[in-house]
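Chemist: no sequence for this one, just the structure:
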């Protein structure tokens, strides 16, 4: 039997009573016409999900589609600065969605100035500035609409939504603490932990008291002004990038390397472009303290970990982007018997199943998994199908594409050059690379020195592609299509024989023909060369 494309057997169908079949991709599953009762009749729900983010909601909805009775518990503890939000998790409220909207606002601001070179008559360019209050209001209004639609969707699907902080009482019992302090108990045959994570604050004076995080920046009541961003991961660089482009000077403290875990050559391209646009970087620096001055500004002090030199400056806002921690400490996992936790508090579950067979985890709470919304969604859906449709397909965490929405975006899929060399050896890896000239950068003449891409492949024919990396306009849109090709095992021969769409930046992948090993100049002779 093909385990990746499985049909419910007779016993499985009998378990759910009268069913009607429905296709999901290559998996044939069954939909219950009447909500089933748990086999032993002792549980309130077939599935309880702790956490109302992307992964948990996707799992809950898929489970209901398969006839399960489902409850979702979700509660947002306010940030140290008091910020809270509605149903939908990090992505919708304080992550991907507001980040992309602010990134778009920054791009539009740059476009207004460039429009003059294209013949648009824009009066008084010097007076053009962002209205922070109007921007945040628009962003928050969109988020609230998504919160509402999400709640309505749960109601329509007959998923019980409980606005409570869930924790285990025993392996099958969850206690939900409501906003007013009262509690509600429920039992479930299966339980999925999807609580995600929250920003980490460094243990320094003033961090908790005076600093904000990505939990706060998208609804900040006052313009951020001159901002210090502590941390150079993708959240830190994205925030510094759009703030600077919106007209709020940004400085970044880099503890070790920017975009740790990403291809470091591409990371340097990203930070080089940000520096060209005015973002200041202090490398090998960690914060020492943040002090609030009488005028309300913040004096931050930091030290260089290599030289020992200390420095300080005054800012209007200090944003901490020093990583995230999993929200597992409040779950009382010991009562459920879940013991597979990493040092960081994340759950170790190879196939989303913990050491307790009926307790699962999806999303950012998992150790060693990409902290990306689409990953959580797909894993949640596949998990629901395994629980309630006898499916067997597991989540494939390899070759997951992602994009860093910095001023010049960075999109990638597959292995970085460093990891490829480590796994396969220098003699077995070939790297094709090129600089390119986006047509949209011709008028006006924009900096193109950081527009760069590369393909990391096996050297031996037909040269299977191990990773694709792209720094340039709309990198997310570019890399998404190529991600499917990498997933299907595309080779350099196939890539080179693909006819590109001209003039686009995506076609540059089809024009790659110079290897690093050759030592040839990777700069193009013209836009059509």
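Modeler: Structure received. Everything numeric in this text was worked out from a predicted model, so none of it was measured. Numbers count the residues shown, from 1 in each chain.
Chemist: please count neighbours and contacts with C-alpha atoms only from this point.
Modeler: Will do.
Chemist: can you give me the buried ones in stretch 204-215?
Modeler: Neighbour counts over stretch 204-215 (16 or more other CA atoms under 10 Å) mark 206, 207, 208, 210, 211, 212, 213, 214, 215 as buried.
Chemist: use this one as the comparison:
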């Protein structure tokens, strides 16, 4: 922690950034009796989109993404409803009268977001956190210049600072017309027209999630992949997700290509989508192709918002990509801390930022000594078939322990509700869901000596299934402990309690029955 400083300041703590981490740290510090100010300012996107307090997660991330993902799943369930006896009052299958209205979805999603923005503002006021919708820049190590939208300026000083500015999507610097005509996920959730035929450029979880729910809502969707999908995730599970999207959801994939140019053929008028001409190049052959889309969305990566807030003036060190190296959230400047997506080498997830912010405030102002645990953090990719994971990927386990010293137990399976008349439901195929557990290997085959290393689940409600897997990993439980659990039947999660087949055995890993 920072050394004792007896100087008088305007605030005990100024938090720069009003996302999940900044909100959590601000409220916790205020609840501990400290004078707190939180700054939040959203620079509009090239398309002019900005939003209220709450950061990426609330406004243009987790929340609207999950709502739109759920909207697409509802459509799929309605298509299947007649197999379960549901039909319209005139006796027709519900799917025959099904269509989706984009503007209705956007309206309700944005209303939900605005409700959250209001609630956060009210809560900050209740907890006596000074909220400033203004841009803060360091002019001295303990002093900020505050600039409001009307260009009014003022200066504030503080004993401590927390950098919680998060990230924003990037555009390519070698694609003509990208910023002028394309969008990012920052624009998608408030898009004023139906996306129409859509090209998603990128293969990150953001790219695949957006492509997935747009396809589920009925749009023609293509994904342009430079190299591999879901980099950093388990390769087998990542490719499994891609294959499902391609073969069952009919998302098109354009491999080994990069965008070169976007032109507007027809501008957007009267609530209709524009028509764009995209030119892209194959990385190996060099051949160029053109195609027309209504929407082109870049999801090629994100950049930390650390380059224009005067961190150099304050003396805060950054790495080559703009991320902040920290030790227990403390930067190289003792009174300046950082949390959330701006941290170097830490999981970029909302709950991580919240946990880090709360624990940091308690260490600073309540004599606690608990640090944020960044190991074994669970996450889920909300693609049409969801993928949840925690712990080592198979590749990481092999690199760490060696292929001969790990064991991989796995099983393909079919959710019970997918089995009803499955041969007429091509989007609900048999044995396409998948679970695997990675352990250390016992040379004598004793599961009591096999420590759990990682959980991976591809199937419905993956986030709900994977949520409690950090617990056995943190407790260093064994495969024998997992085998001793009795599952809840019939659920998808119970698959983890009955994984007898290892990859090493070469045995068939498809599900043969469901009740013994």
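Modeler: Alright, I've got the coordinates. Because the structure is a prediction, the values reported are computed rather than measured.
Chemist: where exactly do the strands run in the stretch 301-450 of the second structure?
Modeler: 302-304, 336-338, 379-381, 387-391, 406-413, 433-440 (DSSP state E, counting those that start in this stretch).
Chemist: in strands only, show me the buried residues of stretch 204-215 of the first structure.
Modeler: Among these, the subset assigned to strands under DSSP state E is empty.
Chemist: tell me which of those residues is nearest to residue 290 of the first structure?
Modeler: Nearest to residue 290 of the first structure out of these is residue 206 (CA to CA; 4.7 Å).
Chemist: mind checking what residue 334 of the first structure lines up with in the second structure?
Modeler: Matched by TM-score structural alignment, residue 334 of the first structure corresponds to residue 312 in the second structure.
Chemist: which strand or helix spans residue 456 of the second structure?
Modeler: According to DSSP states H and E, residue 456 of the second structure maps onto strand 452-458.
Chemist: list the buried ones in the next helix or strand after that strand?
Modeler: Remark: after strand 452-458 of the second structure, the chain's next helix or strand is helix 462-466, criterion DSSP H and E. Buried residues in helix 462-466 of the second structure, counting neighbours by 16+ other CA under 10 Å, are found at 462, 463, 465, 466.
Chemist: the first one reaches residue 390, doesn't it?
Modeler: No - contact status for residue 462 of the second structure versus residue 390: not in contact, 11.3 Å apart, counting by CA atoms under 8 Å.
Chemist: of the strands of the stretch 301-450 of the second structure, flag the one that's most buried.
Modeler: Greatest average neighbour count among the strands of the stretch 301-450 of the second structure goes to strand 336-338 (a mean of 28), per mean count of other CA atoms under 10 Å.
Chemist: what range in the first structure does it sit on?
Modeler: Residue span in the first structure matched to strand 336-338 of the second structure, by TM-score structural alignment: 359-361.
Chemist: now residue 478 of the second structure: how far from residue 442 of the second structure?
Modeler: Residue 478 of the second structure is 11 Å from residue 442 of the second structure, where distance means CA to CA, to the nearest Å.
Chemist: please read the previous query as pertaining to residue 70 of the second structure.
Modeler: The gap separating residue 70 of the second structure from residue 442 of the second structure is 42 Å, by CA to CA.
Chemist: cool, thanks, talk later.
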